Every structure is written in C-alpha cells, then in structure tokens.
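**Student:** I would like the atomic coordinates for the input below:
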Amino acid sequence: MSDARRCRSASGGMSAGEPQQGSGWPPGQVKWVCEEQVQQVLTWDRLLPAITRALESFSRGPDHPQGAVQPLRSRINVPQRQEIMLTMPGMVRGHSLAVKVLTHYPSNSARGITTRSSTILLLHVDTGLPAAVLQGSTITEMRTAAASAVATLRVLKGKDIPKKGHDKLVVAVLGAGAQARSHARVMAHVLNVDKVMVWARRTEAAEALCQVLRSESIPAAAATSVQQAVAAADIINCCTGTSTPLLKACWVKPWAHINSIGAPFPYKQELEKDLVRSAIIYTDSYEAAVKESGDIIAAGAEVYAEIGEVLLGSKPVIADKITIFKALGLAVEDAVSAQLVYDALSAEDKE
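**Tutor:** Presented below is the predicted three-dimensional model:
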C-alpha cells in the first residue's frame, strides 16, 4: 500500500473528502492530507517559486490585486502549564486562503507523544468553503527554510557574492532540530556549498544531523562552539530555541549574511545586540518584526526592508555590511504551500 493510500485509510471521519477515481476532489468535500502525502509532492523546486510569490504578495499589501491579507498571529497561553496555541490566517488574493493552528504542550512528553502540533485548514479562495485539512509540520519546516533561501539568494545577488556554479560557499547552521536540518538541505540545494558547519548545545545532536546530511551527499561537519561554526561562514542560519543571545558580531565576517528564525517572541533573543545594530536588517513583515522579534526590540534596531520589497525591486540590497534576514513566519507562506500540495495531489488523482 502506498503512503498516500495509508493516509487515506487512516483518515477516518474525513472519508467524505475522498476523491472519485479520476475526477479530482469534488467541490464542498474536505480532504485530509497527512505528512506522508505532503512529503510526496512538496519539493524545493516547486516550493521556492511559491514562497517568492507569497513574500512579494505580502509586501504589495492587502489592497493590491496581487497582494496578500494577513493579520498578526493570535496567541492563547496557559501559564500554569506553559501551553501555547497560535492561530495564523492568511490569504493571497485570487490564489490561496488558509489558517494554521500551532500548539506547544510540553506536558505531552510525559505521555510519550509529540509536544508540538501544526494543522492547516485550506479553503477555496473563491468560495470560502473548506478544501482540505493538512498536517502542517512538513510545510512549516520547509516553507520557513525556503523563505530563508529566497532571501539569501536575493541578498547574495545584490552583494555579488558567488552563487551556484561559481566559488563554493561555507554555510553555518546553529541548531540540530527540524529547522536546522531543513535549512542545511535547502542551502545545499540552491548554493554551491563547500561545507556545512553544524553547532548544537549537545555535540551528539550536531553529529547526528551531520550524519543525516552526509548520507544525502551534503558535506557537513560538527563544530564544538558557535565561534568555530561561524568563523569561515558566508551564510549563517540561526535555528535555535534559545532565549539568550548566542551569536556575537566579532565572530561574523563583515560581508556575511545571517538568516535568523529563532527568538520569535519579544522576550527571546539569539543575536547579540551589537550584531543586530551593526547589520542591515531585512524581514518578512515590518509589523511582526517590531512587535514580535526580541532581537530587534532589544537592540532598538531599524528594519531596512521587507524581503518582498527587495524581490519586487522597490528596495535595493545594501552590499557593504553584514545582512540579517529576520523571519517571523508568514501565514501566507502556509497558504501558498498548502495550495501547492492540494493542487499537486488533485492533479495526481486525475491521472
């Protein structure tokens, strides 16, 4: 039985959303899409153009015919148990409409089940009717890394730093979790990488990630310190769960580019204040950056541009400084990704 068939067999009460053979998924019926199905169709080559579209649409604004509508994420806390639920709705006009629900329940570890959950409800953008419910972990992991890759390529082009087909680049990855793995993979996909240096608080975790990457023909080595990991790095990917700064300005090359996806709350930081103040800062959302990014808030730093503005050509890349892409994550990235998966699976069912 294929992965897709196993997902369908396990969908239980979602059976009304099953497509008729050869006819796609009927309007008004809701499809359950599991992680295996997402992984079956979501590739970097498909995803990168979709994320580029999402970033551009967001920066065009809600009133543009090709723009996007997205409020800040809302959050529910249960302080006594440290439980969190986030909701992230977003729409790219004429293309995709979705809401993602994220939960973090640390107490689940005692039950032997995952502490984090991500679920996306995709709706038909023209009718508002539900189209599919998708497990969202793979989408979240890959769309976040894809946004970093899109930003990296555009900033490197403005800096005239070599890209694929030219001199090789050194990539650093701080962290050893899902986002670290995904960032290493996408950087190796879009860049000509000499090596990937991986640092994590637990050396064995860094070594384990390196083994996975090397099995995929990605040259990777574990570093014993943050300084060692970033010393020669042209691109640094900060993918940690830290609440206190890990990366110092004095360790970073003066022309390096940093993708910072950790510390997405006002009370968290992963970058030293002097580093943030001395860099040119790009972000996915001005509003989210100044209200949610602890790195930017603590440093009192100014955001130069949304990366969507740079992609659209309304803001140039400033080439003579360290650059930081501070990503808070956009719901419209989830929306275009979920729509991509839905369309790809629909096309397969019609064959």
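**Student:** please count neighbours and contacts with C-alpha atoms only from this point.
**Tutor:** OK.
**Student:** mind listing the helices for the stretch 251-351 of the chain?
**Tutor:** With helices called from DSSP state H, counting those that start in this stretch, the stretch 251-351 of the chain shows them at 273-278, 286-292, 294-299, 307-312, 331-350.
**Student:** would you format those as TSV with mean neighbour count included?
**Tutor:** Shown next, in TSV, are these (neighbours: other C-alpha atoms under 10 Å):
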stretch	mean neighbour count
helix 273-278	18
helix 286-292	18
helix 294-299	22
helix 307-312	22
helix 331-350	22
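**Student:** kindly reformat these as a markdown table and extend each row with distance to Ala263.
**Tutor:** Formatted as a markdown table, the helices of the stretch 251-351 of the chain follow (distance: least, C-alpha to C-alpha, whole Å):
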| stretch | distance to Ala263 |
| --- | --- |
| helix 273-278 | 13 |
| helix 286-292 | 9 |
| helix 294-299 | 6 |
| helix 307-312 | 19 |
| helix 331-350 | 18 |
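**Student:** give me the residues contacting stretch 296-312.
**Tutor:** 52, 55-60, 151, 154, 266, 269, 273-274, 276-277, 280-286, 289-291, 315-317, 325 (C-alpha atoms under 8 Å, 6 or more residues apart in numbering).
**Student:** please apply the same query to stretch 243-252.
**Tutor:** Contacts of stretch 243-252 (C-alpha under 8 Å, 6+ apart): 226-227, 230-231, 233, 263, 267-272, 274-275.
**Student:** hmm, Thr203 is touching Thr224, no?
**Tutor:** Yes: look at Thr203 against Thr224 with C-alpha atoms under 8 Å: they come within range, at 6.8 Å.
**Student:** from the contacts of stretch 243-252, which land in strands?
**Tutor:** Applying DSSP state E to the contacts of stretch 243-252, no entry is found in strands.
**Student:** quick one on the thing from earlier: restricted to buried residues, select the contacts of stretch 296-312 in PyMOL.
**Tutor:** Selection of buried members from those for PyMOL, criterion 16 or more other C-alpha atoms under 10 Å:
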select buried, resi 52+55+56+57+58+59+60+151+154+266+269+273+276+277+280+281+282+283+284+285+286+289+290+317+325
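**Student:** here is the second sequence; please produce its structure so I can put it next to the first one:
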Amino acid sequence: MLVWGRNAQRVQALADTLEHQGLKAKPAADLTDALSVADIVSCATTSREPLIVGQHLRPGTHLDLVGAFTPEMRDTDDDAVCRSRRVRRYYAGAPKKAGDLLQPIAGGRWDASMICGDLHELTNGLKSGRLSQQEITLFKSVGAAIEDLAAAYLLT
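**Tutor:** Okay, here's the model as predicted:
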C-alpha cells in the first residue's frame, strides 16, 4: 500500500500506523508515480484543486472518493470522472454536493444521468459494477450524517 499526502511527516506517521496494524504500507514520494501503479486510489480531502489527474490513471483502477463534499471541492479532474464508470452512495446527494461531479457537469463534459447506479443497487446485484478488467471505476460519496453518527457511536 502506498500512502501519499502533502505533509511528509503525516504521511510517514500514517504509514507507520498502518504497518503497526499489520498492513504493508510505505510513503509514496510522487503522486503521479503512485497513480501509475495503483489498483485502488482512495481520496478523503478537502482540496479545491484536483489531486487525481485522469491521464495518470491506469486501466483497471478503482477510485474511491469520500472527500470533496461541497460543490467547490474536488479530488479529481474532469478526465478522471469522464474516463470512469461511476457509482454513487445514493442518488440524492450527487447533484447537490459533489464537486467532483458538479464541476464536470458545469463544464459540459459530463451529465448526472451517466451515474450507473448507487451503492444499494450494486451490492444487491440490481446494477452491474465493473464491466471489464480494463474499466476505471469510481465510487463517489458525499457522506450521510447518520452513518457518521453510527461510526462515532461504535467507536465510543
């Protein structure tokens, strides 16, 4: 597992924590290099500028986007979204909150009707996930307060 972030000390601390928990983790010095070998890319940022550039994603990559939860924020550029098969946690949040999706819509490069399903449909077999091994897939979550509350309750 590669860990990348803007702050090298925090990246090292996270990699050390993951190693301590039994996961093979090491810091990635360069995000572009890390993207070129990644099977799964998970982002949880509050960035207003795209960090994940679509042209750097290799075929078969899965993007897990749980940050960028306002229209002004984004983890990915338009190309990453346009190259991906997209699944949402739920339909209602996508058109209102997700900057990763709203900004390509505003630029005329993408349309919300291209969402291929939500998490419920995917996990219950009502909709298909990946259609080929070469397909880039994207899961976009803008969060749900009830899930955050449940997680906090379980941790206390």
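**Student:** circling back to that earlier point, out of the contacts of stretch 243-252 of the first structure, which end up buried?
**Tutor:** The buried subset of these - by 16+ other C-alpha under 10 Å - is 226-227, 230-231, 233, 263, 268-272, 275.
**Student:** looking at those, which is nearest Val78 of the first structure?
**Tutor:** Lys268 (18.4 Å; C-alpha to C-alpha).
**Student:** surely that closest one and Thr242 touch.
**Tutor:** Yes: with contacts counted by C-alpha under 8 Å, Lys268 of the first structure reaches Thr242, the gap being 7.2 Å.
**Student:** now do the contacts for Ala144 of the second structure.
**Tutor:** Contact analysis of Ala144 of the second structure by C-alpha under 8 Å, 6+ apart lists nothing.
**Student:** what lines up with it in the first structure?
**Tutor:** Using TM-score structural alignment, the partner of Ala144 of the second structure in the first structure is Leu330.
**Student:** please report how far its match lies from Val303 of the first structure.
**Tutor:** Computed as C-alpha to C-alpha, to the nearest Å, the Leu330 of the first structure to Val303 of the first structure distance reads 17 Å.
**Student:** in the stretch 101-250 of the first structure, which spans are strands?
**Tutor:** Shown for the stretch 101-250 of the first structure, the strands assigned by DSSP state E, counting those that start in this stretch span residues 116-123, 130-135, 169-174, 193-199, 220-222, 235-238.
**Student:** Glu83 of the first structure: which of these is closest?
**Tutor:** The nearest among those, by C-alpha to C-alpha, is strand 116-123 at 10.0 Å.
**Student:** who's in contact with the residue nearest the centre of the second structure?
**Tutor:** Most central in the second structure under C-alpha atoms, centre = their mean is Leu65, positioned 1.9 Å from the mean C-alpha point. By C-alpha under 8 Å, 6+ apart, the contact list for Leu65 of the second structure reads 42-44, 75, 138-141.
**Student:** for PyMOL, what selects the buried ones among the residues you listed?
**Tutor:** The PyMOL command for the buried members of the contacts of Leu65 of the second structure (criterion: 16+ other C-alpha under 10 Å) is given here:
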select buried, resi 42+43+75+138+139+140+141
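**Student:** just flag the most distant two among the contacts of Leu65 of the second structure.
**Tutor:** Going by C-alpha to C-alpha, the pair spanning the contacts of Leu65 of the second structure furthest: Ala44 and Leu138, at 13.6 Å.
**Student:** which residues touch the counterpart of Ile218 of the first structure in the second structure?
**Tutor:** Using TM-score structural alignment as the criterion, Ile218 of the first structure maps onto Leu23 of the second structure. By C-alpha under 8 Å, 6+ apart, the contact list for Leu23 of the second structure reads Met1.
**Student:** Leu23 of the second structure and Val11 of the second structure, how far apart?
**Tutor:** Plainly put, Leu23 of the second structure is 15 Å away from Val11 of the second structure if you go by C-alpha to C-alpha.
**Student:** ok, Gly67 of the second structure next?
**Tutor:** For Gly67 of the second structure relative to Val11 of the second structure (C-alpha to C-alpha), the value is 17 Å.
**Student:** so if I had to pick from these two, which one is more boxed in?
**Tutor:** Gly67 (22 against 19; other C-alpha atoms under 10 Å).
**Student:** picking that back up, okay if I get the contacts of stretch 243-252 of the first structure as a markdown table plus distance to Ala344 of the first structure?
**Tutor:** As requested, the contacts of stretch 243-252 of the first structure are arranged in a markdown table below (distance: C-alpha to C-alpha, whole Å):
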| residue | distance to Ala344 of the first structure |
| --- | --- |
| Val226 | 40 |
| Gln227 | 42 |
| Val230 | 38 |
| Ala231 | 41 |
| Ala233 | 36 |
| Ala263 | 33 |
| Tyr267 | 39 |
| Lys268 | 38 |
| Gln269 | 38 |
| Glu270 | 37 |
| Leu271 | 38 |
| Glu272 | 42 |
| Asp274 | 45 |
| Leu275 | 42 |
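**Student:** out of those residues, who's nearest Trp44 of the first structure?
**Tutor:** The nearest member of the contacts of stretch 243-252 of the first structure to Trp44 of the first structure, counting by C-alpha to C-alpha, is Ala233 at 22.9 Å.
**Student:** trace the closest one over to the second structure, please.
**Tutor:** Under TM-score structural alignment, Ala233 of the first structure pairs with Ala38 in the second structure.
**Student:** its match: what's it in contact with?
**Tutor:** Contacts of Ala38 of the second structure (C-alpha under 8 Å, 6+ apart): 58, 61.
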